[in-house]
Structure formats: structure tokens, C-alpha cells
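Q: Quick one, what's the 3D model for this:
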Amino acid sequence: MTRENLTKIPRPGKPVRGSRTGQPIMVLFDLLGRRWALGILWNLSGEVLTFRELQSRCDSVSPTVLNTRLKELRTAGLVEKAENGYALTQAGTALNQHLEPLGDWAAGWTRSL
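A: Below is the predicted model of the structure:
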């Protein structure tokens, strides 16, 4: 990832989609709203996956997009390179614990549609 691309990773206090002031929640929404970011986090919950395993579980996301998202999520401190692949960091695991109730809510919501 080039230095120019690293500056595109959302940061608190910097303008992001939906917030000129870079409020922390909007920074998180910007990061998680990128293609495959949530899918990567969801698939890494509870296990270490290699690049190929992760690509397969993410419906064969392109290697370029997966590599870019992994670099962004690593820079944000949510994912780390582990001995046998990629894993959630402590912060990534904590975030995932907050996302699980949202997944439960979504399951109930879709049953009502």
C-alpha cells in the first residue's frame, strides 16, 4: 500500500464520508462501509484464516480488494498477521462482540419483511 493510499484510511479528526469533523463513530462507519470490510471481520471471528481461506469465505472477493481491505484493517488495529494467516486483534474481537447483537437484530428484522 502506497503512502498516498494510507492517507485514505479513515482517521478520527479528519473528514470522512458523512462527517467533516471525523467523529469516531463516523470514522468507524466509513471503514466498515468499505467493500468486504465487515465480511472479513465476520469471517475472522474466532479463527485464524489464510489469505486463500478468507478469499473463499468472502465469496471469492478479488485478491486486490482483499489485500487492500486487510491492509486497511491492519492499519486500523482490527486485524493482524498471525503465524498461520490473519486474525482479529483484541480491538477487532471487541468490535465483533458489539456487532454480534446487530447480527441478531438483523435476523429478526429480515423475518418481518
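Q: only C-alpha atoms for contact and neighbour calcs from this point on.
A: Fine.
Q: Pick out the residue closest to the middle of the protein.
A: Computing the C-alpha centroid of the chain and ranking residues by Cα atoms, centre = their mean puts residue 37 first, at 3.4 Å.
Q: To check against the first, give me the structure of this:
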Amino acid sequence: MTTPMPGREVRGSTTGRPLMAALDLFGRRWILRILWELQEAGPLGFRPLQQRCDGMSSSVLHQRLAELREARLVEQAPGTDYRLAPLARQACAALAGLSQWSESWAAELDGLDGGESTLR
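A: Next up, the predicted model:
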């Protein structure tokens, strides 16, 4: 599976539009979790990052980190920890608005079912 990139055909779109590539990349299992953990904890080595991600398999973590490095969202100098690249920090800031919206959405849906939440 190739890393989704602007200008390339991606899952669900043949246009190569940057937004579609971003949605494809962020929709891959564990990608957002890795970004969130690096945003919250700062630079992390492989094992600490794996532990923060509920012990995901090392092969999946290696694959996702390779994709994030290729997409220039995660950086790692040889022998150092993984850290968010500037593009990833911008993405996390942009996603913060979606996160806030999702809380409003959950509250709206929660109000429709008589207050008994099945969403959390």
C-alpha cells in the first residue's frame, strides 16, 4: 500500500486533490493516534510510542511511521526519537476544530436520545 500523497490517486478519489490524500492518510488505522501521542508527549522512542498506542504491533507501527515520514509529518534523525514535523503540527491545529465540532455533535445526539449516552 502506498502512502497517500497530493497529486496521486487515493482511496475514494482519482483527482489527486490534497484534501482527499489527507483524508485517506488520516483515515488509516493508528495514524491519528500516533500523531496525537507525539503531540501530547513530545518526541518519543519507538518502544515508548508503541506503549502509548496500547501496544500496537511493532510491524504496524513501523509501517505507519514510514508512511508518516514519507508524508513529511514525522521526523526522526538516525538514533533519535520520533517527533512531529511542522506540517504535522499544522495538521493537529487544523484537526482541533474538527475535534471541537465532534464534541458538539456528540452532545446534540446525546440530547436526542433522552440523555442516556451510548456514544462514550
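Q: quick one: the helices in the second structure?
A: 18-26, 31-41, 46-52, 58-70, 86-112 (DSSP state H).
Q: and residue 4 of the second structure, which of those helices is closest to it?
A: helix 18-26 (5.1 Å; Cα to Cα).
Q: From residue 27 of the first structure, how far out is residue 18 of the first structure?
A: According to Cα to Cα, to the nearest Å, residue 18 of the first structure and residue 27 of the first structure sit 9 Å apart.
Q: which of the two has more neighbours?
A: When neighbours are counted by other Cα atoms under 10 Å, residue 18 of the first structure and residue 27 differ, and residue 27 comes out ahead with 23 against 12.
Q: Save the helices of the second structure as CSV, and put in distance to residue 5 of the second structure too.
A: Formatted as CSV, the helices of the second structure follow (distance: least, Cα to Cα, whole Å):
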stretch, distance to residue 5 of the second structure
helix 18-26, 5
helix 31-41, 14
helix 46-52, 24
helix 58-70, 9
helix 86-112, 13
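Q: mind checking what the residue nearest to the centre of the first structure lines up with in the second structure?
A: When the second structure is aligned by TM-score structural alignment, the residue opposite residue 37 of the first structure is residue 31.
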